[in-house]
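Undergrad: Sequence and predicted structure, then a few things I'm wondering about:
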Amino acid sequence: MKRTFLGGLAALALVAGSFPALAETVEFTVINDSSRALHYFYTTPANEDSWGDDLLGDEGTLEAGYQATATIGDGSDQCVYDFKFVMEDGSELVEPAVDICTLDSYTITD
């Protein structure tokens, strides 16, 4: 009986090792190549209906021509996210279905 239990643990470890890590923190560069400052940047897993917190946080603004590192560490195991950018003039750009697991950078343009 003891052997069966240990064998079961070994099999479980092998199965668990075959899945990608869950809830990873993902970082990528946001490049503001538009003519307007970015005031808010929201994300949500594409399979959810509500936007998360503003990723710019206390930094508040990403000026035109600048770039910053965005970090998504919301505990989700999803790779496909929707992005919402709110510019200084109140205009919004919504970009659906962005694969953050393969994303090195995202450029905002006019």
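TA: Looks like it came in fine. Residues are numbered from 1 along each chain as shown.

Undergrad: From here on, just use CA atoms for contacts and neighbour counts.
TA: OK.

Undergrad: excluding its backbone neighbours, what's nearest the residue nearest the centre of the chain?
TA: In the chain, the centroid-proximal residue (CA atoms, centre = their mean) is I72; its distance is 4.1 Å. Nearest in space to I72, with sequence neighbours left out and distances taken as CA to CA, 6 or more residues apart in numbering, is V26 at 5.2 Å.

Undergrad: Relative to G7, how far out is that neighbour?
TA: In this view, V26 and G7 are 35 Å apart by CA to CA, to the nearest Å.

Undergrad: Same drill for these two, tell me which one is more crowded.
TA: V26 (16 against 12; other CA atoms under 10 Å).

Undergrad: before we go on, here's another structure to hold up against the first:
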Amino acid sequence: MKSIIVKGAAAVAAMFLFHGIAQAGQQDFTILNKTGYPLKHIYVSESDNEKWDEDVLGRDVLEDGESFDLSFGKAEKTCKWDMKVIYDDGESAIWQDLNLCKISKLTLRWNKNTGVTSANIE
């Protein structure tokens, strides 16, 4: 009887695992904050959109060294997206036409000499 329960639990776990994979959008990516400062807001909108969508962080803050996984619905087909980050002091940085169908990770860094936030794309 014990082996039947274990096999049944394994089958259910496998079903959820495959279901999660099937639901993942090809635009899913991770943002890693290596700027040295907290990020208060992150906005991601389709490149042809004239307005920013909702803050993907919600009420959270992405501290330096932390990462945030952004997931899209399976039905989403758009690959080109813009992203805006806002630091806790109100300063911001924007990237346009990010091809999220080819990006799995963005590592954000701030250069104190130039005052520019850059994104290393993986």
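TA: Okay, I see it. Worth saying up front: this structure is predicted, and the values here are computed from it rather than measured.

Undergrad: The residue nearest to the centre of the first structure and T29 touch, don't they?
TA: No: with contact defined as CA atoms under 8 Å, I72 of the first structure does not count as touching T29 (11.4 Å).

Undergrad: Against K80 of the second structure, how distant is the equivalent of the residue nearest to the centre of the first structure over in the second structure?
TA: Counting by TM-score structural alignment, I72 of the first structure corresponds to F72 in the second structure. Per CA to CA, F72 of the second structure is found 13 Å from K80 of the second structure.

Undergrad: still on that earlier bit, what distance do you get for the match of I72 of the first structure to N49 of the second structure?
TA: 17 Å.

Undergrad: go on, N120 of the second structure?
TA: Distance from N120 of the second structure to N49 of the second structure, by CA to CA: 24 Å.

Undergrad: what's the answer for W110 of the second structure, then?
TA: Distance from W110 of the second structure to N49 of the second structure, by CA to CA: 26 Å.

Undergrad: Name the residue in these two with the higher neighbour count.
TA: Per other CA under 10 Å, whichever of W110 of the second structure and N49 has more neighbours is W110, with 17 against 10.

Undergrad: what about the more buried one, which helix or strand?
TA: strand 105-111 (DSSP states H and E).

Undergrad: what's G8 of the first structure in contact with, if anything?
TA: For G8 of the first structure, the contact set (CA atoms under 8 Å, 6 or more residues apart in numbering) is empty.

Undergrad: That one matches what in the second structure?
TA: So G8 of the first structure corresponds to nothing, using TM-score structural alignment.

Undergrad: quick check, G8 of the first structure in a helix?
TA: Yes: under DSSP: H, G, I helix; E, B strand; the rest coil, G8 of the first structure falls within a helix.

Undergrad: State whether A13 of the second structure is indeed within a strand.
TA: No: looking at A13 of the second structure with three-state DSSP, it is helix, so not inside a strand.

Undergrad: Appreciated, that's everything.
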